[in-house]
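Asker: Quick one: sequence plus predicted model below, questions after.
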Amino acid sequence: MATVDAAAGGRRERRKAQTRAEIRAAAQRLFAERGFDVVTIADIATAADVAVQTVFNHFDSKEALFFDGRTPWVEGVASAVTTRPDGTGPLAALRNYLEDDLHQLLEQETQPENRSYVEVLARSTSLQERERTLVEEAGSRVAAALATALSSSEQPDGASVELLSRLAGDLFLVAGRVLVLANRRRVLGTEHGAAARGPEHASTAATLSMLEDGVRRLARQLDVRID
């Protein structure tokens, strides 16, 4: 009986995952074709051949549908700190993850096949607000991860650790957003077709390196051990 129940449960989970993927694909196709703001949940339900309530069973909003599967960095940036390899400090792990992620994201959003994604974002204030919220969420996650990594009996002042962690999280995430937004503005200012790499690609490593150096200097002033 247990085996039968497990098999049935597995089938249910696969069906749920398939339905979620179909809803997401239908929604993102409609957003690309019509723009985000004019598409309704009812439109998405019809395109995915499901009930409106089924859409809400999987996604709490249109914004969640648009970004689903597209923002692994929200959790990934904190995970890079908490799962860093032995011998790598938390700040270096943060910088390394963001450098790799930003290079990939800037390259991805430069490609012609992703232009509609950038265009839809640029035309919707609600999506821009949601993206800012996601950046803030990622900053909070990484600040908590840094604070945990840096906290120890050797740290003289827990308040200084919290301050440094919060500053580092926000500085790195906001800098990344500035680079991404600059890249998007350049992409949208070009004709359709592959856009050449801009200064954002070349300056990513230098920007993050300077931020890391600045956080390390501040850590010394606050008497916080960063590694």
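Answerer: The structure has been received and is ready for your questions. Numbers count the residues shown, from 1 in each chain.
Asker: When you work out contacts or count neighbours from here on, use the C-alpha atoms and nothing else.
Answerer: OK.
Asker: what helices or strands is the helix ranked longest in the chain leaning on?
Answerer: Across the chain, the longest stretch assigned as helix under DSSP state H is helix 2-34. Secondary-structure packing of helix 2-34 (3 or more Cα pairs under 8 Å, 6 or more residues apart in numbering; DSSP states H and E): helix 41-48, helix 52-58, helix 62-67, helix 115-123.
Asker: So what touches stretch 51-59?
Answerer: With Cα atoms under 8 Å, 6 or more residues apart in numbering as the test, stretch 51-59 has contacts from Arg20, Ile23, Ile41, Ala42, Ile44, Ala45, Leu65.
Asker: what's the most buried one of the helices and strands packed on helix 2-34?
Answerer: Neighbour counts (mean count of other Cα atoms under 10 Å) averaged over each of these peak at helix 62-67, with a mean of 19.
Asker: Mind listing residues that contact it?
Answerer: For helix 62-67, contacts defined as Cα under 8 Å, 6+ apart pick out Arg24, Ala27, Gln28, Phe31, Thr40, Ile41, Phe59, Ser126, Leu127, Arg130.
Asker: And the residues you listed, which of them are buried?
Answerer: Arg24, Ala27, Gln28, Phe31, Ile41, Phe59, Leu127 (16 or more other Cα atoms under 10 Å).
Asker: re earlier: show me which parts of the longest helix of the chain are buried, residue by residue.
Answerer: Buried residues in helix 2-34 (16+ other Cα under 10 Å): 19-32.
Asker: go on, stretch 142-151?
Answerer: In terms of neighbour count (16+ other Cα under 10 Å), stretch 142-151 has its buried residues at Val142, Ala143, Ala144, Ala145, Leu146, Ala147, Thr148, Ala149, Leu150, Ser151.
Asker: try stretch 126-136
Answerer: For stretch 126-136, the neighbour count (16+ other Cα under 10 Å) marks Leu127, Glu131, Leu134, Val135, Glu136 as buried.
Asker: Pull the distance from that stretch to the chain's centre.
Answerer: Mean C-alpha position of stretch 126-136 versus that of the full chain (Cα atoms, centre = their mean, to the nearest Å) differs by 10 Å.
Asker: same thing with stretch 167-181?
Answerer: 11 Å.
Asker: The structure to be compared is supplied as follows:
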Amino acid sequence: MSELLDRRAQKKALTRAHVRAVAQELFAERGFDAVTIADVARAADVAVQTVFNHFSTKEELFFDGRTPWVTGPADAVRDRTPGMTAHTALRNYLVALVRGRFGALASVKSRTYLRTIEGSDALLAHERDLIHECERRLTEALHEVWASPDDRDGIVSQDPATAATLTAATWLGAARALIIGQRSRVTAGACPLEIAETLGQLAERFFDAAIATMPAFEEEAGAAVMPAVEWPASRAS
């Protein structure tokens, strides 16, 4: 029985990979909006329902296997080297992400992928959803670090939820501005490797400055204490 289940799982994985490869080739050739699920099924020689068995939407099919950055920041925080702070691990990951995303655009395939996204409102909207998911995951990872009594990362915060939310929003917002805000330069003909280096250096300076200028913490019992955020009381109407 176990061997049979293994064969079925392997067959399912192979079918999924085949459908994805065929679909992504069609998207690159024709553009995302011009390709239907029926086109994908026909080209992959499978039933339309088979496509939907593996991918709930056409957008999911397009991005499948292409977005390690959705979980990357959270993974960098959780899997950081012992003794490394969450801020440093996140800084290192985001700097590498900025350089890597533009360095990859030196290939024709990656530039085609970018042009396909930029040419579809549906893909741009789904990309924004993925960015929000990335932020949610990072917020959770940072909160785990700063709220745990056994792993506070050197910071004892009276409000770890707010600290995590603000850090995830501002740091990912900066990375998003560097990547999405600048990628049109590549489609306009700029050298992606030069952009990768320039923006990589800018990312280094930005995140290093962010760490250096973090709010001063009061030393208490050998650890830094972040003051709790005091929200203004609501006024009666």
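Answerer: Thanks, I have it. Remember, predicted model here, so these are calculated numbers, not experimental data.
Asker: that older thread, between the helices and strands packed on helix 2-34 of structure 1, which gets nearest to Asn183 of structure 1?
Answerer: Nearest to Asn183 of structure 1 among the helices and strands packed on helix 2-34 of structure 1 is helix 115-123 (10.1 Å), distances taken as Cα to Cα.
Asker: and the angle for whichever helix or strand comes after the closest one with helix 115-123?
Answerer: From helix 115-123 of structure 1 onward toward the C-terminus, using DSSP states H and E, the following helix or strand is helix 125-150. With axes from the mean of the first three to the mean of the last three Cα atoms, to 10 degrees as the basis, helix 125-150 of structure 1 and helix 115-123 are set at 100 degrees to each other.
Asker: Would you pull up how far helix 125-150 of structure 1 lies from the middle of the chain?
Answerer: Computed by Cα atoms, centre = their mean, the separation of helix 125-150 of structure 1 from the middle of its chain amounts to 9 Å.
Asker: can you tell me the mean distance of it from structure 2 after alignment?
Answerer: With mean Cα distance after the TM-score superposition for structure 1, helix 125-150 of structure 1 departs from structure 2 by a mean of 0.8 Å once superposed.
Asker: against structure 2, where does that helix fall?
Answerer: With TM-score structural alignment applied, helix 125-150 of structure 1 matches the range 121-146 in structure 2.
Asker: Quick one: neighbours of the aligned partner of Lys109 of structure 2 in structure 1, just the number.
Answerer: Per TM-score structural alignment, the equivalent position to Lys109 of structure 2 in structure 1 is Glu113. As a burial measure, Glu113 of structure 1 scores 12 neighbours (other Cα atoms under 10 Å).
Asker: now do Gly189 of structure 2
Answerer: Using other Cα under 10 Å, the number of residues around Gly189 of structure 2 comes to 8.
Asker: One more: Asn114 of structure 1?
Answerer: A total of 12 residues lie near Asn114 of structure 1 under the criterion other Cα under 10 Å.
Asker: Okay, it and Ser61 of structure 1: tell me how far apart.
Answerer: Distance, Asn114 of structure 1 to Ser61 of structure 1, using Cα to Cα, to the nearest Å: 22 Å.
Asker: try Ala78 of structure 1
Answerer: 25 Å.
Asker: Comparing these two, which residue is more hemmed in?
Answerer: For Ala78 of structure 1 versus Ser61, the count of surrounding residues by other Cα under 10 Å is larger for Ala78: 25 against 11.
Asker: how about that one, what's its match in structure 2?
Answerer: Ala78 of structure 1 maps onto Ala74 in structure 2, by TM-score structural alignment.
Asker: Helix, strand, or coil at Gly69 of structure 1?
Answerer: Taken by DSSP: H, G, I helix; E, B strand; the rest coil, the conformation at Gly69 of structure 1 corresponds to coil.
Asker: and it, what pairs with it in structure 2?
Answerer: By TM-score structural alignment, Gly69 of structure 1 lines up with Gly65 in structure 2.
Asker: so how many other residues sit close to that match?
Answerer: Around Gly65 of structure 2 there are 10 other residues, counting by other Cα under 10 Å.
Asker: how near is it to Ala122 of structure 2?
Answerer: Noted for Gly65 of structure 2: a distance of 18 Å to Ala122 of structure 2, by Cα to Cα.
Asker: And for Glu220 of structure 2?
Answerer: Using Cα to Cα, Glu220 of structure 2 is found at 51 Å from Ala122 of structure 2.
Asker: Skipping its backbone neighbours, what lies nearest Thr207 of structure 1 in space?
Answerer: The shortest distance from Thr207 of structure 1 to any non-neighbouring residue, by Cα to Cα, 6 or more residues apart in numbering, is to Ala175 (7.8 Å).
Asker: Distance from the host helix or strand of the one you found to the middle of the chain?
Answerer: For Ala175 of structure 1, the host element (DSSP H and E) is helix 158-188. Remark: helix 158-188 of structure 1 is offset 12 Å from the chain centroid, using Cα atoms, centre = their mean.
Asker: and what of stretch 109-118 of structure 2?
Answerer: Distance, stretch centre to chain centre, for stretch 109-118 of structure 2: 17 Å (Cα atoms, centre = their mean).
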